[in-house]
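J.: Sequence and predicted model, in that order:
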Amino acid sequence: MRLWALGLGAGLLYGVLFGLAIHYLEAESWKSAVVAAVITGPPLGVTMVLLQRRWGALIPSIDTNLTREQRRTAFQASRRGPVPTDPAIRAAALVAARRQLDRYRSRLFRVFLFVMPVFLVLSGVLTLLDDDREKWRAILPLAGAVLLSWSAFEPRRLRRRVKLLSTPDST
């Protein structure tokens, strides 16, 4: 229950900040700002909780013979940092890295990775071409496109990590 409260609190905070930005930066009425905050805040909080639960489920499923701290260390080692010297933690990190890589191989992720940057770049270009808007407003969609494009390189990094964790003498 605590995770849900945290996620909904974060969604509420985002909604309030988004509503304030709509009101002050877009010069919209308070009614429009509140509607935008209510529409965006709770769904963002729920989405954050669902993603956290999905990624969090990976940690306990790594190896039940390890302590919670060792599982956390294995999960962190599956992404970055030094290769664990403990063979059990190293094996758990390898399993976690392979599972993460499998998630990036899904068709839905590949479609998302292609479509979202295209729409964000299109949004940025249209903002630049719009005579009624300030040009600085194109920064946000273009920055989003860059961040999403970074995700395209994550599978390659995970493959290198799997190879590193699989090599017996890479300590």
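T.: Happy to help now that I have it.
J.: make it CA atoms for all contacts and neighbour counts henceforth
T.: Will do.
J.: Which parts of this structure are helices?
T.: With DSSP state H as the criterion, the chain has helices at 2-25, 30-56, 68-77, 87-104, 107-129, 139-150, 154-166.
J.: Which of those helices sits closest to residue 62?
T.: Ranking the helices of the chain by proximity to residue 62 (Cα to Cα) places helix 87-104 first, at 5.6 Å.
J.: Name the residues of the closest one that are buried.
T.: Residues of helix 87-104 classed as buried: 88-98, 100-101, 104 (neighbour count, 16 or more other Cα atoms under 10 Å).
J.: now, which of those sits nearest residue 17?
T.: Using Cα to Cα, residue 104 is the member of those that sits closest to residue 17, with 31.5 Å.
J.: Report the central residue of this protein.
T.: Taking Cα atoms, centre = their mean, the centroid of the chain lies closest to residue 51, which sits 8.1 Å from it.
J.: Enumerate every residue touching it.
T.: Residues in contact with residue 51, defined by Cα atoms under 8 Å, 6 or more residues apart in numbering, are absent; none qualify.
J.: coming back round to it: nearest to residue 20, of the buried residues of helix 87-104?
T.: Proximity to residue 20 was ranked across the buried residues of helix 87-104 by Cα to Cα; first place goes to residue 104, at 35.4 Å.
J.: Check the burial of the residue nearest to the closest one when sequence neighbours are not counted by counting its neighbours.
T.: Spatially, and ignoring its direct neighbours in sequence, residue 104 is nearest to residue 155 (6.3 Å; Cα to Cα, 6 or more residues apart in numbering). Per other Cα atoms under 10 Å, the neighbour tally for residue 155 reads 16.
J.: Below is structure B, check it against A:
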Amino acid sequence: MRSEPVEVPGWILGVLGGVLFGVAMGAFIKHDGSSWTAAGVGVIVTGVPFGLAMGWWSARWRRGLKDAEGDISAEKARLAQRAATGGPAPEDDEVRSAALRIASRYLESYTGRTRWLFIIVPAAILLGTIAGAAGGSPWELLGAPVAAGLLYARWYWPRRLRRRIALLTEATPETRE
């Protein structure tokens, strides 16, 4: 039995993400009555940039997460990852410190420079899907749950992470003495 997660290179995630996104966009283009050529061009025009962005973001995220974990064993890193998002505060100081750094890294991704971009884009997509459905095509509503889920996550997770950081901070040895 494998004790640590499989490390998939960022470029593979980028390729897979680009292919899946491109195929989904091509299917929507074809569903709208366009030709197969237009759908194929849509696959390439949307899939390649999405895949490149996904690969870059994935590699950057992993580097930041590895930095937050620090030099701890794979087992302790797994425990710290789990403790960063839920459960009781770990008793092990090394795991708790890593969990605090990981939770702070997660929060950083929700409150950074791109925070408003990740709120405005899903809101615009949500409004666009509703407007498209009102215009006569109920298929337009397929994107609404995804956009609504992204908006909810942008609202909910930063609050949850702040509470988690407070819990992990209160449990550190310096604050207990």
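T.: Nice, thanks for sending it over. If you're wondering where the values come from, they're calculated on a predicted model, not measured in any experiment.
J.: As a markdown table, the helices of the first structure with distance to residue 62 of the first structure would be great.
T.: Formatted as a markdown table, the entries for those read as follows, by distance: least, Cα to Cα, whole Å:
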| stretch | distance to residue 62 of the first structure |
| --- | --- |
| helix 2-25 | 21 |
| helix 30-56 | 11 |
| helix 68-77 | 7 |
| helix 87-104 | 6 |
| helix 107-129 | 23 |
| helix 139-150 | 27 |
| helix 154-166 | 15 |
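J.: still on that earlier bit, what's the residue nearest to the centre of the first structure aligned with over in the second structure?
T.: With the correspondence set by TM-score structural alignment, residue 51 of the first structure lines up against residue 57 in the second structure.
J.: And that match, how far from residue 63 of the second structure?
T.: When Cα to Cα, to the nearest Å is applied, the distance between residue 57 of the second structure and residue 63 of the second structure equals 10 Å.
J.: got it, and residue 76 of the second structure?
T.: In this structure, residue 76 of the second structure and residue 63 of the second structure are 18 Å apart, going by Cα to Cα.
J.: rewinding a little: trace the residue nearest to residue 104 of the first structure over to the second structure, please.
T.: The criterion is TM-score structural alignment: under it, residue 155 of the first structure has residue 158 as its aligned partner in the second structure.
J.: Then residue 84 of the first structure?
T.: Alignment note: residue 84 of the first structure maps to residue 90 in the second structure; criterion TM-score structural alignment.
J.: quick one on the thing from earlier: which among the buried residues of helix 87-104 of the first structure gets closest to residue 26 of the first structure?
T.: Set against residue 26 of the first structure, the nearest of the buried residues of helix 87-104 of the first structure by Cα to Cα is residue 104 (36.5 Å).
J.: Just give me the match in the second structure for the closest one.
T.: Here residue 104 of the first structure is matched to residue 110 in the second structure, going by TM-score structural alignment.
J.: hang on, isn't its match packed against residue 160?
T.: No - because the distance of 11.4 Å does not satisfy Cα atoms under 8 Å, residue 110 of the second structure is recorded as not touching residue 160.
J.: my read: the match of residue 84 of the first structure touches residue 98, true?
T.: No - counting by Cα under 8 Å, no contact exists between residue 90 of the second structure and residue 98, whose distance comes to 10.2 Å.
J.: And for the residue of the second structure sitting at the aligned position of residue 3 of the first structure, the neighbour number?
T.: In the superposition onto the second structure, residue 3 of the first structure corresponds to residue 10 when matched by TM-score structural alignment. Burial measure for residue 10 of the second structure: 19 neighbouring residues, criterion other Cα under 10 Å.
J.: again, but for residue 162 of the second structure
T.: For residue 162 of the second structure, the neighbour count with other Cα under 10 Å is 14.
J.: List the contacts of the closest residue to it other than its chain neighbours.
T.: If you skip the residues right next to it in sequence, residue 162 of the second structure has residue 107 as its closest partner in space, 7.4 Å away by Cα to Cα, 6+ apart. Residues near residue 107 of the second structure by Cα under 8 Å, 6+ apart: 157, 158, 161, 162.
J.: Much appreciated, bye for now.
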